[in-house]
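A.B. asks: Only the shape, not the letters, is given here:
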């Protein structure tokens, strides 16, 4: 199989690399990446992920304006300081007032934590079913419907907030169901569109839309909130989402065979490169064998711990900066967005590095663990150092940028490990792993909000120490038990019936 990583006793090279070399003798020459439909599908999926995550993180920057971000008396840290220079160049310029028409609410840090996490309630339940459903009826229908549903609910968010916190939480919960379906269902595409030796690049291109969305949404969200009012952030990105859902239905197809504009040579290349892989089975899922699989559990737990790290970064960077420094919503958006442009760049580079290591003969399992380690450990260590350097805003932004920049390297590691250990059930397992991750996305804002509300002096230190402990435990478990070989229960002859 092209996705195994067992060492050859004679050459020391992985079977993964050997199989790729053997396959290339029997398949047509690949179409250049910039001219290929498969990379076009990856970029459209990137746009889809951009839209879904933009809808998810909008409230992280608008919350500063929604709870009266100029009132620093109510922040969890009693002492704040003004930046030495305003980002527009004016010394000691006071933050601009928000537009008068934008409503302001009196929400405590604990209530804010509940609102932040609400979107993840639905995302816990939907990735696994949507991944399984996409494997049956196609990712085009599942993801397209999810993208439109999320866009519509984003447009309704300002009205829900006006009705009250309960209505806002309900709206974001249903929105999470749509977003979870979109994120969980899209992985079925790469079973039919991703040649094994290009899968890292295709997946990281698609996943990079998430970090790019965080950067652009927070960056522009601060400007829009400051100029027009925070409701317009939801209206603008909701409208963009409606357009993107139309493009998805027009441009994306479930497999190369059904695509009307793909060239014959590229179609033959993709189909031939996937010919030796296990086909999705219509038989029952081997649930008992899955529950006993330590490599699978290590994948799930590492996804959980890594998502805790990502959630704290995405949700709380604007709030953290707002709690330390007196800045306008616009300037907060600029400072909070800087770390995520580094995250986007490193996420793209991570896929290239992973594929290069595989071509050089490094074992697939080793590549997965190296990229996971580099994405987890340094990022969590840097966050633990943050509370001790809060007197310098330049050091704060630098550490946040380094932490966010390194984290996406994990996208080439544990994030796509399900394709290695069980390609037959990868859509379902991607959904399960996303579901585990979303449990962390639900708990992290709630627990962090509680810690910030209970301990104003050391709240942030406690948040980051807890993050570090959870992240390290998940990482250690994956480094010990993680694998990249196809598991026996994922092979046709070993299929377990219930």
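C.D. replies: Alright, I've got the coordinates. For clarity, every value in this text was computed on a predicted model and none was experimentally measured.
A.B. asks: From now on I want contacts and neighbour counts done on CA atoms only, so please keep to that.
C.D. replies: OK.
A.B. asks: Can you give me every residue that contacts the residue nearest in space to the middle of the chain?
C.D. replies: Centroid-nearest residue in the chain: residue 210, 5.3 Å away (criterion: CA atoms, centre = their mean). By CA atoms under 8 Å, 6 or more residues apart in numbering, the contact list for residue 210 reads 46, 49-50, 52-54.
A.B. asks: What about those residues, which one has the most neighbours?
C.D. replies: Neighbour counts for these (other CA atoms under 10 Å) peak at residue 52, which has 29 neighbours.
A.B. asks: how close does that one sit to residue 120?
C.D. replies: For residue 52, the distance to residue 120 equals 12 Å [CA to CA, to the nearest Å].
A.B. asks: What of residue 403?
C.D. replies: In terms of CA to CA, residue 403 sits 23 Å off from residue 120.
A.B. asks: Count the neighbours of residue 453 for me.
C.D. replies: By other CA under 10 Å, 18 other residues sit near residue 453.
A.B. asks: Now the helix or strand where it lies: buried residues?
C.D. replies: Taking DSSP states H and E as the criterion, the element that holds residue 453 is helix 426-454. By 16 or more other CA atoms under 10 Å, the buried positions in helix 426-454 come out as 426-453.
A.B. asks: same thing with stretch 156-165?
C.D. replies: Here stretch 156-165 shows 156-158, 160-161, 165 as buried, counting by 16+ other CA under 10 Å.
A.B. asks: Okay, one more to line up with it:
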């Protein structure tokens, strides 16, 4: 789609551009759920946060190098079209590497060593050959922890949209700072996010491996750091004026950096609950967060109306986002858990024994046989 963008624009103008960007968004929607699914099969619990951050840090790193690179490409004889041709070719190359160097499970990978395979399967308690089982939709939807994760996802995504869409407008119209004209200034928040995410991931795995905090409490801690840091940053920015340009940019950079705590918080909680279905669960919460996230720019436009330079209106926008992210984090802290759920592996010995004890093997449908579990069957990972 990137390769075809210049041609489509020449044929259909801005309408064609909007259409191709929508289609590109639809195709990219499978990226994180697919990565979550792979991480659930590959990342040992003690290294899950670091390995996941290593994967997802590519999002920030790609943004950091692309912003100045696009500026250079646009000055060539091909102009802006070279940006789309280059990114399309890069995407195809990455797809080729991904296709030939990855496998769904460690046991299916052609190059893995026996020691590494045994380590991963022992850590994740996976079987040599696992059968495919239907997705336990009913148990996922009824999971209190799943809804807590969705709440944190909604709050984090709302603030991300505010930073992505509204903050540059605020800096330009209210404070007279145009960061979009400078590739370096535009990339600084992403550099901060990249660095903070690495620090948080290593600290999280350190706390877990040394048994200083449980996995559940680590997820809550770093998600709260992200939520509180974001709320304080938004509140601080709303009281800055055009005379405090350096303070405004510094606050923006630090706030975006602290927001990366979600990478060690709710973002990995799906895999904690169910390594097998973590990708499906992320897709569900991400869909809900993005649908409600559409209201973020709409509500900001309603509050600002035609007065984007009035600081009082911007305070309402920022404080609304801050209150939302704190409320969502509170729900997350109260109701989430990192215990692996029994419906992640419905064909276990506990499952079979439970039905024999309760005498429920007879007169049960196949779906009920797969997904009904004895009480108190949850185990700590």
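C.D. replies: Yep, that arrived. The shown structure was predicted, so the numbers you read here are calculated from the model rather than taken from an experiment.
A.B. asks: and the residue nearest to the centre of the first structure, what pairs with it in the second structure?
C.D. replies: For residue 210 of the first structure, the aligned position in the second structure is residue 59, judged by TM-score structural alignment.
A.B. asks: So what's the gap between the host helix or strand of its match and the chain middle?
C.D. replies: Element membership of residue 59 of the second structure, judged by DSSP H and E, is helix 48-73. Mean-position distance between helix 48-73 of the second structure and its chain equals 14 Å (CA atoms, centre = their mean, to the nearest Å).
A.B. asks: That one vs the first structure, average offset?
C.D. replies: Following the fit onto the first structure, the mean deviation recorded for helix 48-73 of the second structure is 2.2 Å by mean CA distance after the TM-score superposition for the first structure.
A.B. asks: Quick check: buried residues in the next helix or strand after that helix?
C.D. replies: Downstream of helix 48-73 of the second structure, the next assigned helix or strand under DSSP H and E is helix 81-101. For helix 81-101 of the second structure, a neighbour-count test (16+ other CA under 10 Å) marks 81-85, 88 as buried.
A.B. asks: Enumerate every residue touching residue 185 of the second structure.
C.D. replies: Shown in contact with residue 185 of the second structure (CA under 8 Å, 6+ apart): residue 179.
A.B. asks: Check the gap between it and residue 168 of the second structure for me.
C.D. replies: Counting by CA to CA, the gap from residue 185 of the second structure to residue 168 of the second structure is 11 Å.
A.B. asks: so what's in contact with those two at the same time?
C.D. replies: Taking CA under 8 Å, 6+ apart as the criterion, residue 185 of the second structure and residue 168 both touch residue 179.
A.B. asks: Where does stretch 39-48 of the first structure end up in the second structure?
C.D. replies: Taking TM-score structural alignment, stretch 39-48 of the first structure hits no residues over in the second structure.
A.B. asks: wait, doesn't residue 73 of the second structure sit right on residue 82?
C.D. replies: Yes: under the criterion of CA atoms under 8 Å, residue 73 of the second structure makes contact with residue 82 at 6.2 Å.
A.B. asks: neighbours around the residue mapped onto residue 484 of the first structure from the second structure, how many?
C.D. replies: Residue 484 of the first structure maps onto residue 338 in the second structure, with residues paired by TM-score structural alignment. Other residues near residue 338 of the second structure come to 23 when the count uses other CA under 10 Å.
A.B. asks: ok, now the one 5 residues further on?
C.D. replies: Summarising burial for residue 343 of the second structure: neighbours were counted as other CA under 10 Å, giving 24.
A.B. asks: Could you measure from the residue lying closest to it once chain neighbours are set aside over to residue 137 of the second structure?
C.D. replies: Excluding the flanking residues, the one nearest residue 343 of the second structure by CA to CA, 6 or more residues apart in numbering is residue 371, at 6.5 Å. Distance, residue 371 of the second structure to residue 137 of the second structure, using CA to CA: 10 Å.
A.B. asks: Counting neighbours, go ahead and name the busier of the two.
C.D. replies: Set residue 371 of the second structure next to residue 137 and count neighbours by other CA under 10 Å: residue 371 wins out with 20 against 14.
A.B. asks: On the three-state scheme, whatever residue of the first structure lines up with that one is what?
C.D. replies: Matched across to the first structure, residue 371 of the second structure falls on residue 496, judged by TM-score structural alignment. Look at residue 496 of the first structure: counting by DSSP: H, G, I helix; E, B strand; the rest coil, its state is coil.
A.B. asks: Give the equivalent position in the first structure for residue 328 of the second structure.
C.D. replies: In the first structure, residue 328 of the second structure lands on residue 474 (TM-score structural alignment).
A.B. asks: Could you pull up the contacting residues of that match?
C.D. replies: Residue 474 of the first structure touches 298, 301-306, counting by CA under 8 Å, 6+ apart.
A.B. asks: hmm, 10 Å instead?
C.D. replies: Shown in contact with residue 474 of the first structure (CA atoms under 10 Å, 6 or more residues apart in numbering): 298-306, 376.
A.B. asks: Let me know the secondary structure of it.
C.D. replies: Looking at residue 474 of the first structure with three-state DSSP, the answer is helix.
A.B. asks: I'd like to know how far it sits from residue 467 of the first structure.
C.D. replies: With distances taken as CA to CA, residue 474 of the first structure is found 11 Å from residue 467 of the first structure.
A.B. asks: aligned partner of residue 405 of the first structure in the second structure?
C.D. replies: Using TM-score structural alignment, the partner of residue 405 of the first structure in the second structure is residue 257.
A.B. asks: before we move on, which element is that match in?
C.D. replies: Applying DSSP H and E, one finds residue 257 of the second structure within helix 245-259.
A.B. asks: tell me which residues in that helix are buried?
C.D. replies: Neighbour counts using 16+ other CA under 10 Å place 248-249, 251-259 of helix 245-259 of the second structure among the buried residues.
A.B. asks: Superpose on the first structure and give me the mean offset of that helix.
C.D. replies: Averaged out, helix 245-259 of the second structure is 0.8 Å away (mean CA distance after the TM-score superposition for the first structure).
A.B. asks: Next secondary structure element downstream of that helix?
C.D. replies: Sequence-wise, the next helix or strand downstream of helix 245-259 of the second structure (DSSP H and E) is helix 266-273.
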